[in-house]
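Novice: Below is the sequence, then the predicted model.
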Amino acid sequence: MEDAVETLLSLTSNASAIDMAKKAKLATAERAIPKMKKYLLRTGITQEDLNRLSVIHVSGTKGKGSTCAFSERILSCHGYTTGLFTSPHLLEVRERIRINGRPISKELFSEHFWDLYTKLKETEIPSRAGEGYDMPFFFNFLTVMSVHVFLKEEVDVAIMEVGIGGQYDSTNLFERPVVCGVTALGLDHTNILGSSIEEIAWNKAGIFKVGQSLGKRDRPAIVVPQDPKAMQVILDRAREIQSPLFVSENLSMRELNRLNIRLGIDCDQQAQNACLAVQLTDFWMEFRKTGLSTCVWHGRTQTIKRERTTYYVDGAHTKESLEACTKWFKQKADEEKRSHGGSVVRILIFNTTGDRDVELFLSLLKPCNFDVALFCTNQLSTVESLTKSGTLRNRLSKEVDQYHNLSTWKKMMDKAMTNKRLWDQVSLASTSPSCSSTSSVDPITNTTITDPELGRDLPGGVISESSADGPATITDPKLGQYISGEVISKSVSDSTTSAITNPKLCPANSVEVSPGESSHPDTVTDTSIRASGAEHIPSSLAFPCILHALAWATQGRDPKIRVKDHRGVGLPEAPARLREAGHVQILITGSLHLVGGALEALTPDMNQ
């Protein structure tokens, strides 16, 4: 399994493929599906073989993974052998290909991988790459592999989630899907799919297929209610393709509760996804509600309860999904808070990837009234960046490969720092005009924060001058890499401050660099602000990895969270309010990669 994953990672990554798609002309995009079919032919799969698969194909901006998971559970609970292909994965790449709801085994993954890789490598002709004689990209390879697995396992139904878009997505190679579904649409991947909702709707509806008998329910498309502009485009595309089109009838969570239907994925938005799944699977069988309550889709509106700590985990990464996540979290967290007699502290752990509107996302999360906001990289541990050149594909555990060389650690830390500064800006916008942006007081620790002079030496590293568009950086002379950081100072009196120059004297809220150790800052923090008469503004801290953020947030409450790679540089001391809290609520959101790393620590046996 490990060798297979390592070789898979050597293929052109998702990030590189996305960059190519941004630059590709239409003619290049239009070759995507013919190339996919050529890959299949080179591995022994013909169009006739493809037509043997009975496919449910689902596109959309948000909720398509959940809709596929609901569909899988409904059909599985009625005795059908199901195949499910989704993306991305959370812990292990084999999660993307499931039989009867469970990831395929490591042995089966390795068997199919090497069989396909060998056939494709033997038939590779670099000079004819444009015709499909090259090695497929990472996602394309896995799509081909899913088809092979589902055919060999003789599944009754193959439920396929679109990767990006629809029209030119690698999953759009089925000529005869039984039914297609489109979940809620929104603005995402705009640099690939288009900047308007109409362009995105055109792309998503590209999975529609012509019906055998017009006017009947042959190979129909079912869509959830959409923005009027998007719906008009969908209607036009259905007429163009000659696909029967139906609009899903929605039921609210309240109506589902009245019918005594409980959803295994908890959120009001999931009611829409569940209703679409019901109507998709209705083309397979007489509808029953059995499968809905048993559906588990990790990392989506998932609640994990531990002693004195509750984790709320949701991989929301679009405006609409963040809105749904916020509504879900506030409702569930507020209900839980009312049930606890003691004090409750609320913490956000956030990161996001790509070119998403982070400031908008954080503004949406602001009403959740977090006591502390933590920002980190998508990396589980700091060990990888210190021992393996800082690239994400070199994982502490080779099984955990979800990052697939998306970025260097430095870029991710820069991203975390940017997210942190944006949160501070969003928080400052809520304070009174008299509140200073360069000096603030933590309402819990009474520590004053200021911007010190830059350019002074620190043991083990040098702080360089900051520029207008970025923070100061710490140069690590041993590792030869730049690590984003900020230095703050501790109050000496009510009116004066002094810059930190000796790491031995660093207060809890600072960058710490230990002499004799690699100068890898474990934490960059910025304490919270409260102006006179203003509302409470949450603290913000930045960590180099997920484990450090979780360890600080849980304060030893959760035995599963241990910072094993600690090098003698202590995490910031938590305020008494957190240490003594009766219960801690932690929302982890913004990125499925972040959620996957967190779940590796919280539920390491998830795929067993």
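Specialist: Sure, I can see it. Numbers count the residues shown, from 1 in each chain.

Novice: going forward, measure contacts and count neighbours with C-alpha atoms only.
Specialist: OK.

Novice: Just the strands from the stretch 301-450 of the chain, written as ranges.
Specialist: Assigned strands in the stretch 301-450 of the chain, in chain order: 302-306, 309-314, 344-350, 372-376, 440-441, 448-449 (criterion: DSSP state E, counting those that start in this stretch).

Novice: thinking Arg176 is in contact with Arg219, fair?
Specialist: Yes. With contact defined as C-alpha atoms under 8 Å, Arg176 counts as touching Arg219 (7.2 Å).

Novice: okay, these two: which has more neighbours?
Specialist: Arg219 (24 against 20; other C-alpha atoms under 10 Å).

Novice: ok so, going back, will you turn the strands of the stretch 301-450 of the chain into JSON lines that also has distance to Ser71 and mean neighbour count?
Specialist: Listed next are these as JSON lines, based on distance: least, C-alpha to C-alpha, whole Å; neighbours: other C-alpha atoms under 10 Å:
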{"stretch": "strand 302-306", "distance to Ser71": "18", "mean neighbour count": "15"}
{"stretch": "strand 309-314", "distance to Ser71": "20", "mean neighbour count": "23"}
{"stretch": "strand 344-350", "distance to Ser71": "30", "mean neighbour count": "23"}
{"stretch": "strand 372-376", "distance to Ser71": "34", "mean neighbour count": "27"}
{"stretch": "strand 440-441", "distance to Ser71": "51", "mean neighbour count": "18"}
{"stretch": "strand 448-449", "distance to Ser71": "52", "mean neighbour count": "26"}
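
Novice: could I get the ones you listed as a markdown table with distance to Ser76?
Specialist: Output for these, formatted as a markdown table (distance: least, C-alpha to C-alpha, whole Å):
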| stretch | distance to Ser76 |
| --- | --- |
| strand 302-306 | 21 |
| strand 309-314 | 24 |
| strand 344-350 | 34 |
| strand 372-376 | 38 |
| strand 440-441 | 56 |
| strand 448-449 | 56 |
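
Novice: quick one on the thing from earlier: between Arg176 and Arg219, which contacts overlap?
Specialist: Listed as contacting both Arg176 and Arg219 by C-alpha atoms under 8 Å, 6 or more residues apart in numbering are Lys209.

Novice: closest to Leu592 out of the strands of the stretch 301-450 of the chain?
Specialist: Taking C-alpha to C-alpha as the criterion, Leu592 comes closest to strand 309-314 out of the strands of the stretch 301-450 of the chain, the separation being 7.7 Å.

Novice: Which secondary structure state is assigned to the nearest residue to Phe375 once chain neighbours are set aside?
Specialist: Spatial nearest neighbour of Phe375, excluding adjacent residues (C-alpha to C-alpha, 6 or more residues apart in numbering): Ala542 at 4.6 Å. Here Ala542 is strand, with the state taken from DSSP: H, G, I helix; E, B strand; the rest coil.

Novice: Please compare the first structure with the one that follows:
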Amino acid sequence: MSTRTYKDAIELLNGLQSNAAILEALRASGGRMSEFAIPEMVEYLGRIGYSPEDLNKMNVIHVTGTKGKGSTCAFTSSILRSAMPHWNVGLYTSPHIVAVRERVRVNGAPLSEEDFAKYFFEVWDRLDQNDVRQHPSTSAKPMYFRYVTLVAYHAFLSLKLDAVILEVGVGGRYDSTNIVPKPVVAGVTALGLDHTNVLGKTIAEIAWQKGGIYKEGVPALTVNQPQEGMDVLRREAANLKASEFVVTSLIPGLSDVKLGLSGEHQVQNATLAVYLARTFLEARSVPVKSDLPKAFVEGLEKARWPGRCQTVADPRHTATTWYLDGAHTVESLDCCVQWFVNPGVGLPADPSSKPTTRVLIFNCTHGRSGPAFLGGILAKIAAQLKLHGREDEKVETFFDTVIFCANVTYADGGFKSDLTAIAIPDGDLAQLKTQTELASAWRSLVPSFPTPNIHVLPSIEHAVKVVRQLESNAQDLPVAALVTGSLHLVGGVIEVAGLSDVAL
């Protein structure tokens, strides 16, 4: 490959994706797949020229949890950059919204296409040049997530950063990020039953997975948890010989801060981020003189995290506002609706103002419980309308139009290269099975909903076209489009609707 561009890198990376069957097996295992998950990742690391001990040089803050781990990482990164403006701070998260390089950030900005390609191909070449394998099960190249994790490690070590925040991909104990021998601090966000819980694990079993990121001699932090989860985390911190086990408590003044990320649930994530940043700075001999220093407040206010309770005014279609949230569990969808069905967001601040055309664009991964998701959305809408005294609104007519579309980017069946997904079963995609089931569930839940206003569509581009037509028909009345159920869906809407410049 002579050019070795970003596009070339993404094409090779897409070839490392797992198909639907492998991905479901990975989720069922909590990220483990086999007893060799961690040894294999260490082997790949060695093949590109690093030892696990080298990763300690990144000065890692390690974060896992079921809900809010990405937001917590974003808050933590922003706090450190505000408190230590002369530092260079790395952030590794997943998944991306529009471009893979979003996963690897330095000082808040994704790696450039040129830098991502550079580090990508340096890893690629080292794996080709060092193909001696210790474990028979180890493939020549790692799967997609592991490979991007290697690229992140290589980039961060090459750049000699002052701090790196690592978000766990799946689970914790067997995750590709869990080969750092001694992070500076490790934290666990809220525990719950997430979409990877296909085997019906208990909170205690999930806590055991998450608590696996605690390390000997390293402070182990967590937010308040269900008692069974808290007991397991406390035990794991002791078993793994953490230096201390800290349960975050309310920080005076934090609830008054206008957080950069919307939603009441973000207060807990921001609290953990403050604890993580404070613990990290103190470990680096940087004194923190109050519970909530001014620089921390500024970091919390400036934090940005695309696709999570995000309001985006359409830059070219001024009557349309997009409300983007990649919520994909029952609990996160509850938070999403709590945010959206609020005066000044999905509800007009003034009940007497002109009506809004509301649209729901929704999708969820094959095999997840669509009816439960949709039922939860409707129940939360009803609760929010009652809370805000909007007796003039009815849950059955809250949305004027609902759209269930596949996560395929374009109408011709193509994907934006960064959003290509082979994890969608071919039969499901061809027949729009999941989307048809969602539409059927909606009809059952809301029998009075007009059938012509329920759309089952094969691509995100089709969905955006429906919104554009609704705006045209509304004759300058506002259109509010809530996009949720999938971060891939949110990313596709940002791409197709031309929102990248204002949303990312």
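Specialist: Okay, I see it. Source: prediction; values computed, not measured.

Novice: Kindly provide the TM-score of these chains.
Specialist: Structural agreement between the overlaid chains, expressed as a TM-score with TM-score structural alignment, normalised by the length of structure 2, amounts to 0.85; 460 aligned residues with a C-alpha RMSD of 2.5 Å.

Novice: Trace the residue nearest to Phe375 of structure 1 over to structure 2, please.
Specialist: Alignment note: Ala542 of structure 1 maps to Val456 in structure 2; criterion TM-score structural alignment.

Novice: Please report the distance of that match from Trp442 of structure 2.
Specialist: Computed with C-alpha to C-alpha, to the nearest Å, the distance linking Val456 of structure 2 and Trp442 of structure 2 is 11 Å.

Novice: hang on, the earlier thing: how close does the match of Ala542 of structure 1 get to Leu221 of structure 2?
Specialist: 44 Å.

Novice: Neighbour count: the two, which is higher?
Specialist: For the pair Val456 of structure 2 and Leu221, the greater number of neighbours falls to Leu221 (27 against 21), based on other C-alpha under 10 Å.

Novice: pretty sure the more buried one is touching Val188, no?
Specialist: Yes. With contact taken as C-alpha under 8 Å, Leu221 of structure 2 and Val188 are classed as touching, separated by 6.3 Å.

Novice: Centroid-wise, who is the farthest residue in structure 2?
Specialist: Seen from the C-alpha centroid of structure 2, the residue lying at the greatest distance (C-alpha atoms, centre = their mean) is Ser352, 36.5 Å away.

Novice: Tell me who's in contact with it.
Specialist: Ser352 of structure 2 touches nothing, counting by C-alpha under 8 Å, 6+ apart.

Novice: all helices for the stretch 351-500 of structure 2, in order.
Specialist: Taking DSSP state H, counting those that start in this stretch as the criterion, the stretch 351-500 of structure 2 carries its helices at 370-387, 426-431, 433-445, 460-474, 487-496, 500-503.

Novice: which of the ones you listed is buried the deepest?
Specialist: Between the helices of the stretch 351-500 of structure 2, the one whose residues have the most neighbours on average, counting mean count of other C-alpha atoms under 10 Å, is helix 487-496 (a mean of 26).

Novice: so what does it touch, helix or strand wise?
Specialist: In terms of contact count using 3 or more C-alpha pairs under 8 Å, 6 or more residues apart in numbering; DSSP states H and E, helix 487-496 of structure 2 is assigned the packing partners strand 320-325, helix 460-474, strand 479-484.

Novice: which residues in structure 1 does the first one match up with?
Specialist: It refers to strand 320-325 of structure 2. Going by TM-score structural alignment, strand 320-325 of structure 2 lines up with residues 309-314 of structure 1.

Novice: Report the mean deviation for the matching stretch after fitting onto structure 2.
Specialist: Relative to the matching residues in structure 2, stretch 309-314 of structure 1 has an average distance of 1.1 Å after the fit, by mean C-alpha distance after the TM-score superposition for structure 1.

Novice: just stretch 107-121 of structure 1 next, same as before
Specialist: Following superposition, stretch 107-121 of structure 1 is found to deviate from structure 2 by 1.0 Å on average (mean C-alpha distance after the TM-score superposition for structure 1).

Novice: in that stretch, what's buried?
Specialist: By 16 or more other C-alpha atoms under 10 Å, the buried positions in stretch 107-121 of structure 1 come out as 109-110, 112-114, 116-117, 120.

Novice: next one: stretch 130-144 of structure 1
Specialist: Counting neighbours by 16+ other C-alpha under 10 Å, stretch 130-144 of structure 1 gives 131-144 as buried.

Novice: Could you find the counterpart of Val62 of structure 2 in structure 1?
Specialist: You called it Val, but residue 62 of structure 2 is His. Per TM-score structural alignment, the equivalent position to His62 of structure 2 in structure 1 is His57.

Novice: Which residue in structure 1 occupies the aligned position of Arg126 of structure 2?
Specialist: For Arg126 of structure 2, the aligned position in structure 1 is occupied by Lys119, per TM-score structural alignment.

Novice: correction: Val168 of structure 2
Specialist: Residue-level alignment of Val168 of structure 2 against structure 1, with TM-score structural alignment as criterion, gives Val162.

Novice: List the contacts of its match.
Specialist: 57-60, 86, 169-172.

Novice: what does Trp442 of structure 2 give?
Specialist: Contact criterion C-alpha under 8 Å, 6+ apart gives 371, 374 as the residues in contact with Trp442 of structure 2.

Novice: Could you check how far the counterpart of it in structure 1 is from Ile449 of structure 1?
Specialist: Taking TM-score structural alignment, Trp442 of structure 2 has Trp423 as its aligned residue in structure 1. Taking C-alpha to C-alpha as the criterion, Trp423 of structure 1 is separated from Ile449 of structure 1 by 16 Å.

Novice: ok, back up a step: Three-state assignment for the match of His62 of structure 2, please.
Specialist: His57 of structure 1 carries the three-state label strand when classified by three-state DSSP.

Novice: Now do the contacts for it.
Specialist: With C-alpha under 8 Å, 6+ apart, His57 of structure 1 has these contacts: 159-162, 177, 179-181, 207.
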